[in-house]
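A.B. asks: structural data only, the sequence is not supplied:
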């Protein structure tokens, strides 16, 4: 199972999201950054999850632990609460993407064999937090580990080594 760490960010002039896919040893497999047009942190959290699931499917990762530091997003996707009406379309898109059918030989199989939506404490989500506020253009950024910015590589290394994270 891979871990998909996601985060959304909102500032005065930008709505953004980002995420990091890691293997079961904590080593990074890919990272992404995007911008949104909905000025809602919850929407950006859900956009990060949607984009992250899409990336996992594209890369052939079918067992995914989806982690967000938004307990609200995790509760909405787990069906604990319905959530505000403004995000219901995005919520449906996430669930559809997680259940997407295979187009090979008319086989109706889930592309994600297993998934879980987990609330991860902010301290466990520092690399995704960094990416959610990373500057990008409308097309976004997709990084492979060898092309990570140095700051991100350091955050991932510190996270893997359990260095305490203090958010300012």
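C.D. replies: That came through fine. Note that the structure is a prediction, hence the values are computed from the model and not measured.

A.B. asks: going by C-alpha atoms from here, please, whenever you check contacts or count neighbours.
C.D. replies: OK.

A.B. asks: can you report how many residues neighbour residue 143?
C.D. replies: As a burial measure, residue 143 scores 14 neighbours (other CA atoms under 10 Å).

A.B. asks: any idea how far residue 19 is from it?
C.D. replies: 10 Å (CA to CA, to the nearest Å).

A.B. asks: longest helix anywhere in the protein?
C.D. replies: Taking DSSP state H as the criterion, the chain has its longest helix at helix 41-59.

A.B. asks: which SSE is immediately downstream of it?
C.D. replies: Using DSSP states H and E, the helix or strand that follows helix 41-59 in sequence is strand 63-68.

A.B. asks: just checking the distance from that following strand to the centre of its chain.
C.D. replies: Remark: strand 63-68 is offset 8 Å from the chain centroid, using CA atoms, centre = their mean, to the nearest Å.

A.B. asks: repeat that for stretch 61-73.
C.D. replies: Going by CA atoms, centre = their mean, the spacing between the C-alpha centre of stretch 61-73 and its chain's C-alpha centre is 7 Å.

A.B. asks: can you check stretch 17-31 too?
C.D. replies: Its chain's C-alpha centre and that of stretch 17-31 lie 9 Å apart, by CA atoms, centre = their mean.

A.B. asks: may I see the buried residues of it?
C.D. replies: 17-22, 28-31 (16 or more other CA atoms under 10 Å).

A.B. asks: among the residues you listed, name the ones in helices.
C.D. replies: Short answer: the buried residues of stretch 17-31 have none in helices (DSSP H).

A.B. asks: also this one, for the comparison:
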């Protein structure tokens, strides 16, 4: 499945659920799986650069979660980025990764869209649009999101 002009996007929250940093960037033409890994890596880099010692990664890509958790073999094209992810993850005192349904991960989905009005790698939470803040609140509260 090829990228239709989407990008990389994510939200980093602290242990209280407060937004720490956002990222929303253009991505090279690549298949969706590789973009998922790139987004995970970008989130790990940002968490590390902010001095976090423990992280909990959530991704709506079950395959990416399974591969990072060593549950399934990675495709050959992902070996380099997986090596970078695992090297960076090993610098944390503890980490875990879990799958989250896309419907519960709508903030990252919003940030990865080409139409997202926010663009940047280390965006402060103060620039979040009211729409994004509502999406993040809904994600935190576990509200259902219906995909159309």
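C.D. replies: Okay, I see it. None of the values given here were measured: they were computed from a predicted structure.

A.B. asks: which residues in the second structure does the longest helix of the first structure align to?
C.D. replies: The alignment of helix 41-59 of the first structure onto the second structure (TM-score structural alignment) spans residues 32-50.

A.B. asks: got a list of contacts for the matching stretch?
C.D. replies: Stretch 32-50 of the second structure is contacted from outside by 1-3, 7-12, 27, 55, 57, 59, 61, 64, 78, 81-82, 84-85, 88-89, 92, 122, using CA atoms under 8 Å, 6 or more residues apart in numbering.

A.B. asks: after alignment, which residue of the second structure pairs with residue 149 of the first structure?
C.D. replies: So residue 149 of the first structure corresponds to residue 129, using TM-score structural alignment.

A.B. asks: for residue 27 of the first structure, that is, sorry about that
C.D. replies: Checking TM-score structural alignment: residue 27 of the first structure goes with residue 18.

A.B. asks: who touches the closest residue in space to residue 21 of the first structure that isn't next to it in sequence in this structure?
C.D. replies: Distances taken as CA to CA, 6 or more residues apart in numbering place residue 4 nearest to residue 21 of the first structure, at 4.6 Å, with adjacent residues excluded. By CA under 8 Å, 6+ apart, the contact list for residue 4 of the first structure reads 19-22, 52-53, 64-67.

A.B. asks: name the residues of stretch 124-139 of the first structure that are buried.
C.D. replies: Buried-residue list, stretch 124-139 of the first structure, by 16+ other CA under 10 Å: 124-134.

A.B. asks: give me the subset of these lying in helices.
C.D. replies: 126-132.

A.B. asks: could you measure from residue 148 of the second structure over to residue 14 of the second structure?
C.D. replies: In terms of CA to CA, residue 148 of the second structure sits 31 Å off from residue 14 of the second structure.

A.B. asks: if I look at residue 17 of the first structure, how far off is residue 163 of the first structure?
C.D. replies: For residue 17 of the first structure, the distance to residue 163 of the first structure - CA to CA - is 24 Å.

A.B. asks: buried members of the contacts of stretch 32-50 of the second structure into ChimeraX, please.
C.D. replies: Those of these that count as buried under 16+ other CA under 10 Å are selected in ChimeraX with:
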select :7,8,9,10,11,12,27,55,59,61,64,82,85,89,92
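
A.B. asks: so what's residue 118 of the first structure closest to, chain neighbours aside?
C.D. replies: Nearest one to residue 118 of the first structure, counting by CA to CA, 6+ apart, is residue 67 at 4.8 Å.

A.B. asks: the one you found contacts residue 121, correct?
C.D. replies: No. Applying CA atoms under 8 Å as the test, residue 67 of the first structure and residue 121 come out as separate, 9.1 Å apart.

A.B. asks: show me which of the two is the more surrounded one.
C.D. replies: More neighbours surround residue 67 than the other of residue 67 of the first structure and residue 121, with 26 against 13 (other CA under 10 Å).

A.B. asks: mind listing what that one touches?
C.D. replies: 3-6, 74, 117-120.

A.B. asks: recalculate using a threshold of 7 Å.
C.D. replies: Neighbouring residues of residue 67 of the first structure by CA atoms under 7 Å, 6 or more residues apart in numbering: 4-6, 117-120.
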